[in-house]
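Peer 1: sharing a model prediction with you, sequence too.
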Amino acid sequence: MLLKNAVLLVLTVLLLAFYACNKFEAYDKTAQLQLDIDSIQRFLTKKNLTMTKDASGIFYNMVRTGTGTQVLGDFDTVKIAYTGKMLNDSIVEQAVDSAKLVLFAMPEGFRRGLQIIPAGTSHGIQAGGEIRFIVPSALAYINRPVYTPFPIGIIPPNSNLDYTVQLLQIYKQKK
């Protein structure tokens, strides 16, 4: 029993020493964002798509604005139907009927995509509107794999995500 414990202790120490010596690459959001933008631009060219790039690096196309003039705040709740795909067209997320979500609880890129205000306008998407946007991985799940119950099971690290969202209803935060 003593020998078994000693062997386990030695193996544990060796494993910890190996782990401590392992050099993990630091995540560089700025460099990854540039790689993502380049990848998205190649995707758009290959698919012959025209989209506008906002300051954050999200590419979008306002399919239908909808009706109203509300500006979505971080604490507003939205009722949406959406499909999220990787750039290889694999569906990774979907709510075909409707999902009711609070904006601040959404990943950064998804929230920003819904809050885009196109140049020359005073508001973005409204109830009844539809928007397609591509979120760079640096604004999505970054360099982490994400497990999802939807068909593929995992979104690989550094995946750019292509969303089509229909905004069904806006519930403004009560002040």
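Peer 2: In hand now; what should we look at?
Peer 1: going forward, measure contacts and count neighbours with C-alpha atoms only.
Peer 2: Noted.
Peer 1: which residue is the nearest non-sequential neighbour of the spatially most central residue of the chain?
Peer 2: Centroid-nearest residue in the chain: Ala140, 3.1 Å away (criterion: CA atoms, centre = their mean). Among residues not flanking Ala140 along the chain, Gly109 sits closest, at 5.4 Å (CA to CA, 6 or more residues apart in numbering).
Peer 1: what about the one you found, neighbour count?
Peer 2: Residues contacting Gly109 under the criterion other CA atoms under 10 Å number 22.
Peer 1: quick one: contacts for it?
Peer 2: By CA atoms under 8 Å, 6 or more residues apart in numbering, the contact set of Gly109 is 58, 135-136, 139-140.
Peer 1: so Gly113 is in which element?
Peer 2: helix 108-114 (DSSP states H and E).
Peer 1: so for that helix, what gets flagged as buried?
Peer 2: 109-114 (16 or more other CA atoms under 10 Å).
Peer 1: and what of stretch 22-33?
Peer 2: 32-33.
Peer 1: give me the contacts around it.
Peer 2: 57, 136-138, 143.
Peer 1: picking up where we left off before, identify the residues contacting the residue nearest to the centre of the chain.
Peer 2: Taking CA under 8 Å, 6+ apart as the criterion, Ala140 is in contact with 107-110, 159-161.
Peer 1: one more structure, for comparison:
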Amino acid sequence: MTKFLKPTLGLALATSLLFSCDNFKVTQESDGSKYQIHEGGDGKVKPKEGDLVTFDLVIKAPNDTVFTDTYKRKEPITMPVQKGQFKGDFINTITHLSVGDSATIYVSADSLFMRAQQPLPPGVSKGSDMRFIVKVRNIQTMAQFQKAQEEKKNNELQLMDNFAKKNFPNATKTQYGIYRVVVKEGTGATIIAGNTVKVAYTGKLMNGTIFDSSVGKQPIEFPVGQGAVIPGWEQALMMMKKGEKNIVFIPSNLAYGEQGSGPIPPFSPLIFEMEVIDVK
């Protein structure tokens, strides 16, 4: 048995090394794209100009300093595919990937920062590459994307109602569609337009992701009724008093609507824990 064991192990080792080498292979295309596939996807569809690509992204400098990490904010990026600004641009390279692909895209730091008219940041040397570590989640035509957004918009009110019944069974619903739970009663007069308020808050998406919070920071202070905050906040505050703490569930038309904002996707209802610290 021993004499057959060594060749078998040798073959297994050689096969392992072969696949390992493929995993470290860096591909360079004629358009300047430079990338390394770590995990292959379905290989069926690759994005073309005008499509929308949804992906997770970590951007690292050569010294491993992290510039961007969508995993931490728990929200991938969706962006349209268009012609890149320079040879080997990230957006050019992503057209070589398909759904499910995980890859490292190497982008010239000189080209990237010079185009933005910015100096090379600390840890990024001249002639080096930035690493864009990407995982492609979805590829859609503009028509497919718009249809999905329309369905999300049409289903939002029913989705909110089901969510509120499950998570905020004691909530009251205003005529504008805001669900409100009074956690702690306040004192004095109800806030009106023209008052200046100081508010501590935490904002969440329906999946529990916190997108903004004053915890560990100063509460925000602003005049009510002057458009300093989203309409849902204005309406919620004008039902509250000094010292009051509420949980409010706000529809997207009173928040960031069809555009979204940063980590907040389009047509996203928002949940806020709000406490009025002071009223002037």
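Peer 2: Received it, and whenever you're ready, just let me know what you need. Here the structure is a predicted model, which is why all the values come from computation and not from measurement.
Peer 1: can you list the contacts of Gly109 of structure 1 in CSV and add distance to Ile91 of structure 1?
Peer 2: What follows is the contacts of Gly109 of structure 1, written out as CSV (distance: CA to CA, whole Å):
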residue, distance to Ile91 of structure 1
Ile58, 19
Val135, 14
Pro136, 16
Leu139, 19
Ala140, 15
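Peer 1: right, and out of those residues, which lies closest to Ala6 of structure 1?
Peer 2: Ala140 (45.0 Å; CA to CA).
Peer 1: how close does the closest one sit to Leu33 of structure 1?
Peer 2: 11 Å (CA to CA, to the nearest Å).
Peer 1: strands of the stretch 1-150 of structure 2, start to end?
Peer 2: 27-28, 34-39, 52-60, 66-69, 77-80, 102-108, 129-140 (DSSP state E, counting those that start in this stretch).
Peer 1: for Met240 of structure 2, which of those is the nearest?
Peer 2: Once these are compared by CA to CA, strand 77-80 is nearest, at 35.9 Å.
Peer 1: which residues in structure 1 does that closest one match up with?
Peer 2: Against structure 1, there is no aligned range for strand 77-80 of structure 2 (TM-score structural alignment).
Peer 1: which residues are contacting that strand?
Peer 2: By CA under 8 Å, 6+ apart, strand 77-80 of structure 2 touches 49-57, 70.
Peer 1: for stretch 208-226 of structure 2, buried residues please.
Peer 2: Buried residues in stretch 208-226 of structure 2 (16+ other CA under 10 Å): 210-211, 213, 219, 221-225.
Peer 1: how near is Val224 of structure 2 to Thr68 of structure 2?
Peer 2: Applying CA to CA to Val224 of structure 2 and Thr68 of structure 2 gives a distance of 34 Å.
Peer 1: and for Met79 of structure 2?
Peer 2: 15 Å.
Peer 1: among the contacts of strand 77-80 of structure 2, who's most crowded?
Peer 2: Val53 (26 neighbours).
Peer 1: what's around the residue lying closest to it once chain neighbours are set aside, how many residues?
Peer 2: Nearest residue to Val53 of structure 2, sequence neighbours excluded (CA to CA, 6+ apart): Ile139, at 4.7 Å. When neighbours are defined as other CA under 10 Å, Ile139 of structure 2 has 24 of them.
Peer 1: how about Ile139 of structure 2, what's its match in structure 1?
Peer 2: Aligned partner of Ile139 of structure 2 by TM-score structural alignment: none.
Peer 1: residues in contact with the aligned partner of Leu161 of structure 1 in structure 2?
Peer 2: Here Leu161 of structure 1 is matched to Leu270 in structure 2, going by TM-score structural alignment. By CA under 8 Å, 6+ apart, Leu270 of structure 2 lies in contact with 203-206, 249-252, 255.
Peer 1: can you say which of those residues are buried?
Peer 2: By 16+ other CA under 10 Å, the contacts of Leu270 of structure 2 give 203-205, 249-252, 255 as buried.
Peer 1: just put the residues you listed in JSON lines and tack on distance to Lys280 of structure 2 and secondary structure.
Peer 2: JSON lines is the format used below for the buried ones among the contacts of Leu270 of structure 2 (distance: CA to CA, whole Å; DSSP: H, G, I helix; E, B strand; the rest coil):
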{"residue": "Gly203", "distance to Lys280 of structure 2": "24", "secondary structure": "strand"}
{"residue": "Lys204", "distance to Lys280 of structure 2": "27", "secondary structure": "strand"}
{"residue": "Leu205", "distance to Lys280 of structure 2": "30", "secondary structure": "coil"}
{"residue": "Phe249", "distance to Lys280 of structure 2": "25", "secondary structure": "strand"}
{"residue": "Ile250", "distance to Lys280 of structure 2": "25", "secondary structure": "strand"}
{"residue": "Pro251", "distance to Lys280 of structure 2": "28", "secondary structure": "coil"}
{"residue": "Ser252", "distance to Lys280 of structure 2": "29", "secondary structure": "helix"}
{"residue": "Ala255", "distance to Lys280 of structure 2": "25", "secondary structure": "coil"}
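Peer 1: all set, thanks.
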